[in-house]
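# Based on what follows, work out the 3D shape:
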Amino acid sequence: MTKSDLREIERAVSQLSDEDLAKFRTWFAEFDAANWDRQFETDVAAGRLDALANKALNDLRQGRCTNL
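Here you go, the predicted structure:
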């Protein structure tokens, strides 16, 4: 994507009616969440979060956690 593409998207979004902007905001939130979920699942499957999980479990075993 080029800078001019991004500017065109920004311009189009800025011209949306309040109703269409609300619809776009809802769509984008769902789109963004789905992308985040896919990336998270990819990272988990690749073991990128194993060290963090192990640290958290170790902290729990050592009593270094507090109840919320």
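# Every contact and neighbour count from this point should use C-alpha atoms.
OK.
# Would you tell me which helix is longest in the chain?
Identified as the longest helix of the chain according to DSSP state H is helix 18-45.
# quick one: the following helix or strand past that one to helix 18-45, angle?
Sequence order places helix 50-61 as the next helix or strand after helix 18-45, per DSSP states H and E. Put simply, helix 50-61 runs at 80 degrees to helix 18-45, going by axes from the mean of the first three to the mean of the last three CA atoms, to 10 degrees.
# this one as well, want them side by side:
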Amino acid sequence: MNFGLDNALLIVIKLLFIIGGGLYFLFSFVVIRQITIMKKTLITTLEPEISLLGWIHLLLVLGLFLYFILWM
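As a prediction, the model looks like this:
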């Protein structure tokens, strides 16, 4: 197996993408937690829409993270 500098650099870049995607996935969980705390504190008519946007964001980030793991 020819393991050159270009392959090593590609592996490092892939690992950085996976780590960054994982951190962004954790951030999306923090966003969901903040939305639930906000819903308990601040009563507004936009609660369902904000919650829906938070969950859509979480699902999109999950898809991106799975893409980084499986296909990159």
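# TM-score for this pair?
In this superposition the chains share a TM-score of 0.43, using TM-score structural alignment, normalised by the length of structure 1; 40 aligned residues with a CA RMSD of 2.8 Å.
# quick one: the residue most central in space within structure 2 from residue 61 of structure 2, how far?
Centroid check for structure 2 by CA atoms, centre = their mean gives residue 25 as the closest residue, at 2.8 Å. Noted for residue 25 of structure 2: a distance of 6 Å to residue 61 of structure 2, by CA to CA, to the nearest Å.
# next one: residue 35 of structure 2
Distance, residue 35 of structure 2 to residue 61 of structure 2, by CA to CA: 17 Å.
# and if you look at residue 9 of structure 2?
25 Å.
# quick one: which of those two has more around it?
residue 61 (20 against 11; other CA atoms under 10 Å).
# so what's the more buried one up against?
Contact analysis of residue 61 of structure 2 by CA atoms under 8 Å, 6 or more residues apart in numbering lists 21, 24, 25, 28.
# Also residue 62 of structure 2?
Contacts of residue 62 of structure 2 by CA under 8 Å, 6+ apart are residue 25.
# I am finished for the moment; much appreciated.
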